[in-house]
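In: Only the shape, not the letters, is given here:
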């Protein structure tokens, strides 16, 4: 059972903290078993916004975790507490995967974990992060950055994108998608992290496209067009486009392509099907077409993605080559 620890001290942002609790502390009985063994680690009592929080363990427990989550740090003008920095650094040196949400990147940077790496944070604080930590390559235009054993996210909703990305790496796409729907996550936004693409999650069922989405998902192996979708939805192509933009934040064709890529990822993760078979099953037609769209969208070829995903979901796969996972 993966051990996830949330590192907290006074001054953490309550939204990101609560978000991590909701994802990794969720009851997923019947969906993914075993789920995470989740705990909050910090001093005896911490203040988060207007609330007081009593952690389960002290910060000295962080090095025993498989994954450490660092929520947003509220006062970026001040250096994070030394005890937090030291504990996060010790956890990483012990082999833990460390992820920051929003301005939690300032904690990781102070611990030296981002030196020589690409990272992101809330766009409003990206310039300051870059100025204070010149050895970090700060990218303000992405939702999150995955460096293997060190991950960073942009602000607020992007923190959810990163948390679901971690769930997907650990438990697979089906579980991550189930959790996303339980949380009623809004659609994935364009401009996300290029290494992995997350499928847009349909909005609740009270919109004009509610019946169209599952109809399309069941027919991804077919050469669907915008006209096909519009005909099924009983509206003009122009009206369909307006509804798609409102509900998913993107166009019908882009949404359809994302579903095809997403399905291709699932097949690469869970089957030994050839790229040709997956191209047919996802409506891409040929392996060449699949490879072109997959490379452009995901950032790596299908074969490389399959090898990378499977190696990272094995026990100990949080290692980026610099650290070795402890044996229990």
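Out: Done, it's in. Treat the numbers as computed from the prediction; the structure is a model and nothing was measured.
In: alpha carbons only for contacts and neighbour counts from here, please
Out: Noted.
In: what's the neighbour count on residue 207?
Out: Residue 207: 12 surrounding residues under other Cα atoms under 10 Å.
In: show me what contacts it?
Out: With contact set as Cα atoms under 8 Å, 6 or more residues apart in numbering, residue 207 has these partners: residue 247.
In: Distance of it relative to residue 182?
Out: Distance from residue 207 to residue 182, counting by Cα to Cα, to the nearest Å: 18 Å.
In: same question, residue 120
Out: 27 Å.
In: Same check on residue 56?
Out: 26 Å.
In: can you tell me which residues contact residue 300?
Out: Neighbouring residues of residue 300 by Cα under 8 Å, 6+ apart: 195, 294.
In: quick one: it is in a strand?
Out: No - according to DSSP: H, G, I helix; E, B strand; the rest coil, residue 300 belongs to no strand; its state is coil.
In: now it: how far from residue 257?
Out: From residue 300 across to residue 257, the span is 16 Å (Cα to Cα).
In: quick one on the thing from earlier: looking at residue 56 and residue 182, which is more packed in?
Out: More crowded of residue 56 and residue 182, by other Cα under 10 Å: residue 56, with 17 against 9.
In: The more buried one against residue 43, yeah?
Out: No - judged on Cα atoms under 8 Å, residue 56 makes no contact with residue 43 at a distance of 9.4 Å.
In: element containing residue 289?
Out: helix 287-298 (DSSP states H and E).
In: A further structure is provided below for comparison with the first:
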């Protein structure tokens, strides 16, 4: 079974640590078996983490037996990481272990030298400091997460959830990841290239304003919907629809609908033998060519290549 080790360091941000523990621990295979074994490794048996204390299951030696290591952020990123933790990360990465960070956990990976020459991201408020302190890292402050093969980084806390779901999909396919997303009450279709939600002036909208409409889109995405149809379903004008979508999702209504359709297509490519043309029609695209264009733009590969890669779990 794939083992995920969450690394608890002194001054760890508890929320960042809890995210991979809960998301991976709850992931289930189609037959109900646990998809992952999750362990918590630490530099000490009992660690201070802001206002709370964290007891760890294992020491750093367990990292060598993990398939994936997730490094959460720390409250004070100016304090050096314990040298033995850095060395354990280097040894594990050199052995082929997948290593990921949540939020400012990217600073720990950079300190270990694991981000040298790689693209990476972190919380937008800390991105300039990461770039200044580690000039060999190609820092992208705009994206939610970066998947650079064996090394992955994410932005803020919610982006860490997106990254964990992305890794589950990479490991076991969309159906398993979608189930994990439902348990976390989170969307599955926020890809890494989506912009971080950098709120300089908070919008005067409640965060859940669009939730009923987003649920409606999930159920009706296969229909030949227009912008006016979405506005009618949301009981607002098309102008208000655009404003609220951009404020709450960073996307246009049509782009959101397109991403939902592509995600639904991914599920069908993984779980059925339907022809690409059939899937295109079933998820709501006007033509197979339009479907292929949007699928390649969002998934990075054409539908047939995606099916070959992910049909059996990647």
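Out: That came through, no problem. Keep in mind the model is a prediction, meaning the values are calculated, not measured.
In: which residues are contacting the helix holding residue 289 of structure 1?
Out: Contacts to helix 287-298 of structure 1, defined as Cα under 8 Å, 6+ apart, come from residues 194-197, 261, 275-276, 278-279, 284, 300-302.
In: from the residues you listed, which ones fall inside helices?
Out: The helices, defined by DSSP state H, take in 261, 275, 276, 278, 279, 302 from those.
In: how about those in TSV, adding neighbour count and distance to residue 230 of structure 1?
Out: Output for those, formatted as TSV (neighbours: other Cα atoms under 10 Å; distance: Cα to Cα, whole Å):
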residue	neighbour count	distance to residue 230 of structure 1
261	25	21
275	19	30
276	16	29
278	26	26
279	23	24
302	24	31
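In: Would you point out the most distant pair within those residues?
Out: Maximum pairwise distance among these (Cα to Cα): 13.9 Å, between 261 and 276.
In: OK, contacts around residue 119 of structure 1?
Out: 105, 136, 137, 138, 139, 144, 145, 151, 152, 153.
In: count of residues packed around the spatially closest residue to it that is not a sequence neighbour?
Out: Spatially, and ignoring its direct neighbours in sequence, residue 119 of structure 1 is nearest to residue 138 (5.0 Å; Cα to Cα, 6 or more residues apart in numbering). Residues lying near residue 138 of structure 1 (other Cα under 10 Å) number 23.
In: Now do the contacts for residue 138 of structure 1.
Out: 118, 119, 120, 121, 126, 127, 129, 130.
In: switch to 7 Å and redo it
Out: By Cα atoms under 7 Å, 6 or more residues apart in numbering, the contact list for residue 138 of structure 1 reads 118, 119, 120, 126, 130.
In: wait, what's in contact with the first one?
Out: In other words, residue 118 of structure 1. With contact set as Cα under 7 Å, 6+ apart, residue 118 of structure 1 has these partners: 136, 137, 138, 139.
In: how close does the last one sit to residue 162 of structure 1?
Out: Pointing back at residue 139 of structure 1 there. Per Cα to Cα, residue 139 of structure 1 is found 15 Å from residue 162 of structure 1.
In: ok, now the second one?
Out: Taking Cα to Cα as the measure, residue 137 of structure 1 falls 19 Å from residue 162 of structure 1.
In: of these two, who's got more company?
Out: More neighbours surround residue 162 than the other of residue 137 of structure 1 and residue 162, with 25 against 16 (other Cα under 10 Å).
In: just to revisit the earlier point, what's the farthest-apart pair in the contacts of helix 287-298 of structure 1?
Out: Across these, the longest distance by Cα to Cα is 23.4 Å; it joins 194 and 276.
In: From what I see, residue 313 of structure 1 and residue 170 are in contact.
Out: Yes - using Cα atoms under 7 Å, residue 313 of structure 1 is in contact with residue 170, at 5.7 Å.
In: Give me the more crowded residue out of the two.
Out: More neighbours surround residue 170 than the other of residue 313 of structure 1 and residue 170, with 21 against 16 (other Cα under 10 Å).
In: Tell me the mean distance between the strand or helix carrying that one and structure 2 once they are aligned.
Out: Here residue 170 of structure 1 sits within helix 157-171, counting by DSSP H and E. Once the two models are superposed, helix 157-171 of structure 1 sits on average 1.6 Å from its counterpart in structure 2 (mean Cα distance after the TM-score superposition for structure 1).
In: And stretch 253-269 of structure 1, by the same measure?
Out: Once superposed with structure 2, the aligned residues differ from stretch 253-269 of structure 1 by a mean of 1.6 Å; criterion: mean Cα distance after the TM-score superposition for structure 1.
In: mind listing the strands in structure 2 by residue range?
Out: Applying DSSP state E to structure 2 gives strands spanning 2-8, 36-42, 46-49, 52-55, 68-71, 98-101, 119-120, 138-139, 145-148, 151-154.
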